[in-house]
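Participant: Pasted the sequence and its predicted model underneath.
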Amino acid sequence: MEITYRTNITPATEAIIAVYDSSGIKRPTNDPERIAKMYENSNLVVTAWYGDVLIGIARSLTDFCYCCYLADLAISMEYQKGGIGRQLVKLTKETLGKQCMLLLLAAPTAQEYYPKLGMDTVHNGFIINREQ
């Protein structure tokens, strides 16, 4: 069975949580309502499926013409290192088009991954961290 990619669906919260928990990404998976709200307020979701099982997800917030924040990129552990993350980022960028930049905050463990996708490091960003 081959992996398929979709941009027209927001998966069930339980499936999203399963991918997050398997991937190693730190998200509030003990709070399904918060995860559901994260997706309700996101306007670009690209997913990877093995049959009917969600195995990867890219969640973004964008205006589709100038900027996009790629908030989450998560691949189930057993499918990592197979190019799925690369394809999810590629499809996200293709959906956005050439006028739109793509920005993300990388987890410390992923600092070396994103340059391999052709992404540049930024040193001119600022953050106010969440309190919860």
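Facilitator: Cool, the structure landed.
Participant: Every contact and neighbour count from this point should use C-alpha atoms.
Facilitator: OK.
Participant: helix/strand/coil for Ser22?
Facilitator: Secondary structure for Ser22, judged by DSSP: H, G, I helix; E, B strand; the rest coil, is helix.
Participant: If we ignore the residues flanking it in sequence, what's nearest it?
Facilitator: Once flanking residues are discounted, Ser22 sits nearest to Ser76: 5.0 Å by Cα to Cα, 6 or more residues apart in numbering.
Participant: ok, that neighbour - how many residues close by?
Facilitator: Ser76: 19 surrounding residues under other Cα atoms under 10 Å.
Participant: any idea how far Tyr39 is from Pro32?
Facilitator: To Tyr39, Pro32 is 11 Å away according to Cα to Cα, to the nearest Å.
Participant: okay, pairing it with this:
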Amino acid sequence: MINYQIEKELSLGEFRQLLLRSTLGERRPIDDLDRLIQMLEHANLIVTARDEDKLIGIARSLTDFAYCTYLADLAVHEGYQRQGIGKELIKQTKLAAPQAKLILLSAPKAINYYPKIGMTKHSYCYFLDNLTDLT
């Protein structure tokens, strides 16, 4: 039985191991432990999926609970994928902030997943990695 819950405290080790055991580890700073700690500390909505005590999924978000929720990380352990866990993590995230629009940037491997579960694609997204790129 998989349990979904909001967790205020998640260990760095569990978070890192889940990133490594999902495809998200390819695009996260898994060897920069200070940065991973900050990612956990500054997220204000973390929904987890656990099989017994084992962390098998996470939806890590930043939200104002009123207008927008940015789903920064959606990761499901590779051995548990294609069972609806990611969709349920999204559902539980939305339930925690029902008025807020849920927003995410898709990983390249997941770009076809989100429309299949009912999310709408938006073509007006912009990002800035380096301050020196700002003109």
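Facilitator: Thanks, I have the structure now. The shown structure was predicted, so the numbers you read here are calculated from the model rather than taken from an experiment.
Participant: for the first structure, which helix is longest?
Facilitator: Looking across the first structure with DSSP state H, the single longest helix is helix 84-96.
Participant: Can you spell out which helices and strands pack onto that one?
Facilitator: Helix 84-96 of the first structure sits against strand 44-50, strand 53-62, strand 67-75, with contacts defined as 3 or more Cα pairs under 8 Å, 6 or more residues apart in numbering; DSSP states H and E.
Participant: distance from it to the second structure after superposition?
Facilitator: Superposed on the second structure, helix 84-96 of the first structure shows a mean distance of 0.4 Å to its aligned residues (mean Cα distance after the TM-score superposition for the first structure).
Participant: What residues in the second structure pair up with whichever helix or strand comes after that helix?
Facilitator: Counting by DSSP states H and E, the next helix or strand C-terminal to helix 84-96 of the first structure is strand 101-103. Strand 101-103 of the first structure corresponds to residues 101-103 in the second structure, going by TM-score structural alignment.
Participant: So which bits of the matching stretch are buried?
Facilitator: By 16 or more other Cα atoms under 10 Å, the buried positions in stretch 101-103 of the second structure come out as 102-103.
Participant: how far is it from where the chain is centred?
Facilitator: Mean C-alpha position of stretch 101-103 of the second structure versus that of the full chain (Cα atoms, centre = their mean, to the nearest Å) differs by 12 Å.
Participant: Done for today, thanks.
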